[in-house]
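> Mind folding the following:
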Amino acid sequence: MEMLWPSPGVEMTDTELEALYGYPADRTWVTANFVSSVDGAVTVDGRSAGLGSPADKKIYLLGRDLADVVLVGAGTVLAEGYRGSRPDVARRERLGLAPELPIAVVTARGTVTPDLPLFTDTAVPPIVITTARAELPSLPAEVVVAGEDEVDLGVAVRELEARGLRRINLEGGPKLFGTMVAAGLVDELNLTVSPVLAVGDAGRIAHGPAGAPADLELRSVLRADDVLLLRYRRRNHS
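From the prediction side, this is the model:
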């Protein structure tokens, strides 16, 4: 991967990518990871995999390897066929991180079932973040109640923090991301722009309640062939 900005022409090593995409060590931090087409589509044929590339996969896996937990909505778990994470244990141990990487799934209505690969094909039990009114089946997971009718995402983040899970890798979907942005809970966005015009009726990466736009500053731009990898941070948010 070649850096276009702020240091043009630099070929990035894995160690340099780890430093570039690393989390702050002194606070809880939410980094969102998304891929979109040039015309803003978040999926092709209903799945983000249709926009993928080797470069996007590399940064996607790096985002997981650097995190304490993956945060994802139940709709994305179902649409993308989520399984338990398989991080690079050697890398995580070298970086001083726990070898296990749990997945925390947000479901206000209790739409996950114990037969999903998320529960049957995993080395570490997931965390299910839900509401008091959700009617969940018995699940092989840690269940966290964060709200009565709707999931209070601020509470959800604090519950993860209380478990020592401070590096939060937000993988979607658009509704969860949009609601997190509206609540001021997203610190950083890693966005891969796929060189595709998807057209169609696919949604965009964020969908949720209207509010004041979140002002971002560009932190770095990488290129891998025709793919752009952009890293943004909330402005005035060091």
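> CA only for contacts and neighbour counts going forward, please
Noted.
> remind me, longest helix of this structure?
When the chain is parsed with DSSP state H, its longest helix is helix 54-65.
> Measure how far whichever helix or strand comes after it is from the centre of its chain, please.
In the C-terminal direction, the helix or strand that comes right after helix 54-65 (DSSP states H and E) is strand 69-73. How far strand 69-73 lies from its chain's middle: 6 Å, per C-alpha atoms, centre = their mean, to the nearest Å.
> what does the longest helix of the chain contact?
1, 18, 21, 33, 35, 70, 87-88, 91-92, 101, 169, 192, 224, 227, 229 (C-alpha atoms under 8 Å, 6 or more residues apart in numbering).
> between those residues, which is nearest Thr131?
The nearest member of the contacts of helix 54-65 to Thr131, counting by C-alpha to C-alpha, is Val70 at 19.2 Å.
> quick one: that closest one and Glu171 touch, right?
Yes - the criterion here is C-alpha atoms under 8 Å, and Val70 meets it with Glu171 at 7.0 Å.
> what about these two, which has more around it?
Val70 (26 against 22; other C-alpha atoms under 10 Å).
> Distance check, that one against Asp201.
28 Å (C-alpha to C-alpha, to the nearest Å).
> and if you look at Ala224?
27 Å.
> now Val144
35 Å.
> same question, Ala25
Counting by C-alpha to C-alpha, the gap from Ala25 to Asp201 is 40 Å.
> between those two, who's got more neighbours?
Asp201 (12 against 9).
> Do I have it right that Ala32 meets Gly173?
No - in this structure, Ala32 is not within contact of Gly173 by C-alpha under 8 Å, at 10.0 Å.
> Next, the second sequence, to be compared with the first:
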Amino acid sequence: MHETARNDAERATDAGLALRPLAAADAPVRLADAYAYPPDGPWLRANMIASVDGAAARDGRAGGLGNETDRRLLSLLRGLCDVLIVGAGTVRVEGYGPVRPRPGEWEELRGDRPPVPPLAIVSRSLDLDLDAPVFTDAHPRARTIVLTTRTAPPDRVRAAAERADVIVAGEDGVDFAAAVAELTARGHRRLLCEGGPQVLAQVVAAGLLDELCLTVSPMLVSGGAVRLLDGPALPVPPRLRLAAAYQDDEDFLFLRYVRKR
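As a prediction, the model looks like this:
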């Protein structure tokens, strides 16, 4: 590695994250500062990964595309947020449990907030395993939240309310604008969405996405893997502005886009 690039990588190390700016002239960064939320919220950020050829999953899982740097960045972004929004399908496929910090990494990030952010699981049908650790082992100050609809089966709503905080937003489908407004009213102003692609497509269609943190995995996957957004075509595609770009020593790219206002 060129000596200047090596020095940049060393200075950009943050909790084990060795990233360097793509341009050698870029100033070194502290990643917790680079990815800090704006002081005035709410602000909804998504964190996603895709292969070079646009696949959002490998062998059915987004985790199959990542590496240790991506996992550490994911941990940092979780530590910065107030609430983590994710679809029920992604919870099942990726094997989500309660959010756990990496030891020694989050104390400074969390301040006087609960030590972990709660999960907010999107589920229209409430076809959830309510005995799973994601509900039963959630931190007492970060009880799992369920975002559902008025047409959800009443018996499932009652059962979910015993294990989670239930937010009803929307009639037949989750109204994400109403759900985000309710989460914000509860003090969750720094929001992080980890998808999956169907949930993210609905968030974007509702005009709610402020920022996309995109990891580009140096793989060519091919096949029928889903894209980052899995939904109807948008009549007017939102435009994004590249706010930052980093890379690691395994040729992964870490891009941060913000919505053009």
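> Which residue ranges of the first structure form helices?
With DSSP H as the criterion, the first structure has helices spanning 14-20, 54-65, 74-80, 89-94, 117-120, 153-162, 174-182.
> Buried deepest among those, which one?
Highest mean neighbour count among those (mean count of other C-alpha atoms under 10 Å): helix 174-182, with a mean of 21.
> how about the strands in the first structure?
Applying DSSP state E to the first structure gives strands spanning 2-5, 10-11, 29-37, 69-73, 103-106, 127-130, 142-145, 167-170, 188-194, 216-224, 227-234.
> okay if I get those as a markdown table plus distance to Gly81 of the first structure?
What follows is the strands of the first structure, written out as a markdown table (distance: least, C-alpha to C-alpha, whole Å):
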| stretch | distance to Gly81 of the first structure |
| --- | --- |
| strand 2-5 | 32 |
| strand 10-11 | 34 |
| strand 29-37 | 17 |
| strand 69-73 | 12 |
| strand 103-106 | 13 |
| strand 127-130 | 16 |
| strand 142-145 | 20 |
| strand 167-170 | 16 |
| strand 188-194 | 21 |
| strand 216-224 | 27 |
| strand 227-234 | 25 |
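> Of the ones you listed, give the one that comes closest to Thr113 of the first structure.
Of those, nearest to Thr113 of the first structure by C-alpha to C-alpha is strand 127-130, at 10.9 Å.
> residues in contact with the closest one?
By C-alpha under 8 Å, 6+ apart, the list of residues contacting strand 127-130 of the first structure reads 102-110, 141-147, 150-151, 156.
> counterpart of Trp132 of the second structure in the first structure?
Slight slip there: residue 132 of the second structure is Ala, not Trp. Here Ala132 of the second structure is matched to Leu116 in the first structure, going by TM-score structural alignment.
> Oh, that last question was meant for Gly170 of the second structure, not what I typed.
Under TM-score structural alignment, Gly170 of the second structure pairs with Gly147 in the first structure.
> Touching, its match and Gly154? I think so.
No - proximity of Gly147 of the first structure to Gly154 does not meet the contact threshold set by C-alpha under 8 Å, at 9.9 Å.
> can you list residues touching both of these two?
Common contacts of Gly147 of the first structure and Gly154, defined by C-alpha under 8 Å, 6+ apart, are absent altogether.
> What are the buried residues along the host helix or strand of Arg158 of the second structure?
In the assignment (DSSP H and E), Arg158 of the second structure maps to helix 154-163. Of the residues in helix 154-163 of the second structure, Val157, Ala160, Arg163 count as buried by neighbour count, 16 or more other C-alpha atoms under 10 Å.
> Of these, which is the nearest to Asn67 of the second structure?
Checking the buried residues of helix 154-163 of the second structure one by one against Asn67 of the second structure (C-alpha to C-alpha), the nearest turns out to be Arg163, at 33.0 Å.
> now the closest residue to that closest one other than its chain neighbours: how far from Ala164 of the second structure?
Leaving aside its sequence neighbours, Arg163 of the second structure sits nearest to Phe135 (C-alpha to C-alpha, 6 or more residues apart in numbering; 6.0 Å). Per C-alpha to C-alpha, Phe135 of the second structure is found 7 Å from Ala164 of the second structure.
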